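A.B. asks: Whatever this is, show me its structure:
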Amino acid sequence: MGAPVIESLRKHTKAYLDCHLMVTNPLDYVEPFGKAGASGFTFHIETSKDNWKELIENIKSLGMRPGVAIKPGTSVEAVYPLFFSQVEAETPVEMVLVMTVEPGFGGQKFMPETMDKVRILRKKYPALDIEVDGGLGPSTIDMAALAGANCIVAGSSVFGAPEPAQVISLLRNSVEKAQLTY
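C.D. replies: Next up is the predicted model:
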């Protein structure tokens, strides 16, 4: 999906359109996604180590909420510099997306070891939105929610279910229940 899809969707909804870009140069996509009506723009730290400040500034200037994603093999410490900037008085990123599978295609198996990153982030940044993406469904949601994830991306488990609304309800209830514990 790209900016044209976001633009088409925006015409029919006021819903939050969370855009996670798995691209090598996310700076090239900020303006098109902002103009299309994206609500959030999440980029990978692995491709933005040298220009994340400029990237976040551009994301915010177009009215989008900045988020940063980390792949399973990237240490959680890689995103710490994005939470406090000597120049800014505010938090540069508003969400961290912990990938619970290798980026690239749907239907992969959830990697439980990635939950350590979620736990560390929740403890260090209690008010942070922590999103998880990959292999989330009825059998893995409690593990993610109890680790501290409060934003869930679910594709195959929802769209492949006979009753998608039931799966969505189960996922939502698990996250809401877990939030009472932290």
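
A.B. asks: CA only for contacts and neighbour counts going forward, please
C.D. replies: Will do.

A.B. asks: how close does residue 104 sit to residue 118?
C.D. replies: 21 Å (CA to CA, to the nearest Å).

A.B. asks: neighbour count winner among these two?
C.D. replies: It is residue 118, of residue 104 and residue 118, that has more neighbours when counted by other CA atoms under 10 Å, with 26 against 7.

A.B. asks: quick one: contacts for that one?
C.D. replies: The contact partners of residue 118, by CA atoms under 8 Å, 6 or more residues apart in numbering, come to 98, 130, 144, 147-149.

A.B. asks: Repeat the analysis, applying 10 Å as the threshold.
C.D. replies: With contacts defined as CA atoms under 10 Å, 6 or more residues apart in numbering, the neighbours of residue 118 are 76, 96-99, 124, 130-132, 144-150.

A.B. asks: Where does it sit: helix, strand or coil?
C.D. replies: Secondary structure, DSSP: H, G, I helix; E, B strand; the rest coil: residue 118 is helix.

A.B. asks: So which residues of this protein form helices?
C.D. replies: For the chain, the helices defined by DSSP state H occupy 3-10, 27-36, 52-61, 115-124, 141-147, 156-159, 164-179.

A.B. asks: nearest to residue 82, of the ones you listed?
C.D. replies: Across those, residue 82 has its closest neighbour in helix 52-61 (7.8 Å, CA to CA).

A.B. asks: Show me what the closest one is in contact with.
C.D. replies: The contact list for helix 52-61 (CA under 10 Å, 6+ apart) reads 25-31, 33-34, 39-45, 48, 64-68, 81-82, 85, 92-93.

A.B. asks: run this one through as well so I can compare:
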Amino acid sequence: MAETKLIAPSILSADFSKLGEEIRKVEKGGADIIHLDVMDGRYVPNITIGPPVIESLRSITDLPFDAHLMIVEPERYVPDFIKAGCDMISFHMDACIHSHRLVDYIKSQNVKAGVVLNPSTPVNTLEEIIYYIDYVLIMSVNPGFGGQKFIPETLNKVKKLKKLMEETGRTDILIEIDGGININNIGDVSSAGVNIFVAGSSIFKAEDPAEMVRKLKEKALYIEV
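C.D. replies: So this is what the prediction gives:
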């Protein structure tokens, strides 16, 4: 069976004055997921979008919505993001008091639940929660801003996560990566075992975003052995 390889354009780098048009471009290029970076100005310095914007976008595409909550006390707001139409929700465990409870709630609403590892967060923090989550989002930049450079040591973290997945029998978990993904490094990242590739600037700053989505997917699917 072919390994799952999905392209998830991040609208953080899109033109916010015409988000609908921007989403249609990447959808035309074969995007698999729309990635939504939610920032509150507290967990990270930046402030972005919330449930009202997501709800307004829900009517223009059938692609899954993947909400990355970079917010404190995510448990307070998750119900609103589910109501807005998110299909996947990930949060930072250091921003939540009861991670297991929140994961359980998200999954009870038929939404995929994920947790996030910052660049300095070790993989072993997942040892207890890994039995319950659907995916892990590995940050390959420090969260809060788009357009940053990929941290190369992230590939070692992917390998450690793959090992933990094998040890715990959770090889069905999807590995998502976010930060600095572009046409030059997506092949190596894919070969390391990543399944979902979040790309913002490399897609929306390209001359033809749809064509860039196609190229990224082609590179991700070609795995060197």
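
A.B. asks: closest to residue 109 of the first structure out of the helices of the first structure?
C.D. replies: Here helix 156-159 is closest among these (CA to CA), at 10.9 Å.

A.B. asks: Residue 72 of the first structure is in contact with residue 78, isn't it?
C.D. replies: No. Checked against CA atoms under 10 Å, the pair residue 72 of the first structure and residue 78 is beyond contact range at 11.9 Å.

A.B. asks: So which of the helices of the first structure is the most surrounded?
C.D. replies: helix 141-147 (a mean of 23; mean count of other CA atoms under 10 Å).

A.B. asks: Any chance of CSV for the helices of the first structure, columns distance to residue 16 of the first structure?
C.D. replies: Conversion of the helices of the first structure to CSV gives the following (distance: least, CA to CA, whole Å):
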stretch, distance to residue 16 of the first structure
helix 3-10, 9
helix 27-36, 13
helix 52-61, 15
helix 115-124, 23
helix 141-147, 21
helix 156-159, 18
helix 164-179, 16
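
A.B. asks: Tell me where the second structure has strands.
C.D. replies: Here the second structure has its strands, by DSSP state E, at 6-9, 34-39, 65-70, 88-92, 112-117, 135-139, 174-178, 196-199.

A.B. asks: want to try CSV for those, with mean neighbour count and distance to residue 184 of the second structure as columns?
C.D. replies: Output for the strands of the second structure, formatted as CSV (neighbours: other CA atoms under 10 Å; distance: least, CA to CA, whole Å):
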stretch, mean neighbour count, distance to residue 184 of the second structure
strand 6-9, 26, 15
strand 34-39, 23, 21
strand 65-70, 24, 24
strand 88-92, 24, 27
strand 112-117, 23, 23
strand 135-139, 23, 18
strand 174-178, 23, 15
strand 196-199, 26, 12
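
A.B. asks: Tell me which of those sits nearest to residue 211 of the second structure.
C.D. replies: The closest of the strands of the second structure to residue 211 of the second structure is strand 6-9. By CA to CA, the value is 12.5 Å.

A.B. asks: which bit of the first structure covers that closest one?
C.D. replies: Strand 6-9 of the second structure corresponds to no residue of the first structure when matched by TM-score structural alignment.

A.B. asks: re earlier: residue 108 of the first structure is nearest to which of the helices of the first structure?
C.D. replies: The closest of these to residue 108 of the first structure is helix 156-159. By CA to CA, the value is 9.1 Å.

A.B. asks: helices and strands around the closest one, which ones?
C.D. replies: For helix 156-159 of the first structure, the packing partners by 3 or more CA pairs under 10 Å, 6 or more residues apart in numbering; DSSP states H and E come out as helix 164-179.

A.B. asks: Verify the stated contact: residue 66 of the second structure with residue 86.
C.D. replies: Yes. Judged on CA under 10 Å, residue 66 of the second structure makes contact with residue 86 at a distance of 6.2 Å.

A.B. asks: Show me the common contact partners of those two, please.
C.D. replies: Shared contacts of residue 66 of the second structure and residue 86 (CA under 10 Å, 6+ apart): 34-36, 111-112.

A.B. asks: okay, now residue 106 of the first structure: neighbour count?
C.D. replies: There are 15 residues near residue 106 of the first structure, going by other CA under 10 Å.

A.B. asks: how about it, what's its partner in the second structure?
C.D. replies: So residue 106 of the first structure corresponds to residue 146, using TM-score structural alignment.

A.B. asks: now swap in residue 34 of the first structure and tell me
C.D. replies: Aligned by TM-score structural alignment, residue 34 of the first structure pairs with residue 82 of the second structure.

A.B. asks: Its match is in contact with residue 90, isn't it?
C.D. replies: No. Assessed by CA under 10 Å, residue 82 of the second structure is found out of contact with residue 90, at 11.7 Å.

A.B. asks: shared neighbours of these two, which are they?
C.D. replies: Here residue 82 of the second structure and residue 90 share the contacting residues 67, 106, scored by CA under 10 Å, 6+ apart.

A.B. asks: State the distance from the aligned partner of residue 130 of the second structure in the first structure to residue 77 of the first structure.
C.D. replies: Alignment of residue 130 of the second structure against the first structure is given by TM-score structural alignment, with residue 83 as its counterpart. In this view, residue 83 of the first structure and residue 77 of the first structure are 11 Å apart by CA to CA.

A.B. asks: So which of the two has more stuff around it?
C.D. replies: In this view residue 83 of the first structure and residue 77 are compared by other CA under 10 Å, and residue 83 has more residues nearby, 15 against 10.
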